[in-house]
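Novice: okay, predicted coordinates and the sequence, questions at the end:
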Amino acid sequence: MGYNRTVRISLGDVDSAQVIFFPTVYRWHEYNFSEWLAANFRPLREILASGFGLPVVHSSAEYLSPLHQDDSVTLESWVADIGRTSLTFRTNVLEGAGVAAIVETKHVWVAFSPAGEFKAAPFPAELAAALTTDVSPG
């Protein structure tokens, strides 16, 4: 059930050496995460408006092979791990037959207090159900 899409690497996605600018994969990953949330639970705007959120507590990116302007890549994203109040979302950046980059973010489900403080909270049932059906590659 993950979320997949194909993109062509644009001029704005590369640095002066014409290889992928390192934060580009995070932007793609965040887009896929937002789309996954909207398709499987609720759009992030609605989540935040309801007094909850999913802040990132850890992120990593591994670059396994160079990506260049005009390369076409497939972004394959899914929920890689589920905890009691956290989830890890993973994106494989596929170019040709191989994985060119891997991005992971660990998010914690939190409830916001009226004072703006937040604390970890159990997932709502609807999100928990979506998470348990998506722990596998897209």
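Specialist: Thanks, I have it.

Novice: all contacts plus neighbour counts: C-alpha atoms, from now on.
Specialist: Noted.

Novice: can you pull the contacts of Thr88?
Specialist: Residues near Thr88 by Cα atoms under 8 Å, 6 or more residues apart in numbering: Val79, Ala80, Asp81, Ile82, Glu104, Thr105, Lys106, His107.

Novice: got another one to weigh against that:
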Amino acid sequence: MTGAEQFAREFEDAFQQAYLRFHRRDGKRAQMSGASRAVLLHLAHAGPLTVGEAAQHLDRAQSVVSDIVTQLESKALLEREPDPEDRRRTLVWLTPQGFDALDRERQVLSTELLARAGSRMTADERAALVGGLTALIHANEREEP
């Protein structure tokens, strides 16, 4: 077995253990529905839109998107605001809480569990861990000769 193959096996084992210890455990109640996530993600990428524009972009009925927007608005994740260029139009946009919720939805690992474990590591150990993972990611992006 080559050094690279040995590394791959050891890293895979360590990664499995890390994932099992640090994955998010929010449970179903805390998870966002796929439709809500899709609306938030689309708005985050496209910018403020009307409900009709969002419905067209998402290829959904306007009434369906309107219901989702109303639900997200009630949770303070979205807000409606007048279009500064045309006061007759109302745009939908993410609130700071909406951006935070979207960020949490993207997280695979629990930052709370990682922070707790990281507090028991030295600054050099934390930097080495992140640096090593970053190097691994960059190595994967390089073309083979």
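Specialist: Looks like it came in fine. These figures come from a predicted structure and were not determined experimentally.

Novice: TM-score for this pair?
Specialist: Between these two chains, after superposing, the TM-score reads 0.27 (TM-score structural alignment, normalised by the length of the first structure); 62 aligned residues with a Cα RMSD of 4.4 Å.

Novice: what's the most distant pair in the contacts of Thr88 of the first structure?
Specialist: Pairwise distances across the contacts of Thr88 of the first structure peak at 12.9 Å for Ile82 and Glu104 (criterion: Cα to Cα).

Novice: more neighbours, those two?
Specialist: Glu104 (22 against 17; other Cα atoms under 10 Å).

Novice: a strand runs through the more buried one, doesn't it?
Specialist: Yes. The assignment for Glu104 of the first structure by DSSP: H, G, I helix; E, B strand; the rest coil puts it in a strand.

Novice: list the contacts for it?
Specialist: Per Cα under 8 Å, 6+ apart, neighbours of Glu104 of the first structure: Ser59, Ser60, Ala61, Thr88, Phe89, Arg90, Thr91.

Novice: for the first structure, what spans make up the helices?
Specialist: 24-40, 44-49, 125-132 (DSSP state H).

Novice: excluding its backbone neighbours, what's nearest Thr91 of the first structure?
Specialist: Distances taken as Cα to Cα, 6 or more residues apart in numbering place Ser77 nearest to Thr91 of the first structure, at 4.2 Å, with adjacent residues excluded.

Novice: ok, the one you found - how many residues close by?
Specialist: With other Cα under 10 Å as criterion, Ser77 of the first structure counts 28.

Novice: isn't it right next to Asn4, touching?
Specialist: Yes. Taking Cα atoms under 8 Å as the definition, Ser77 of the first structure is a contact partner of Asn4 at 6.0 Å.
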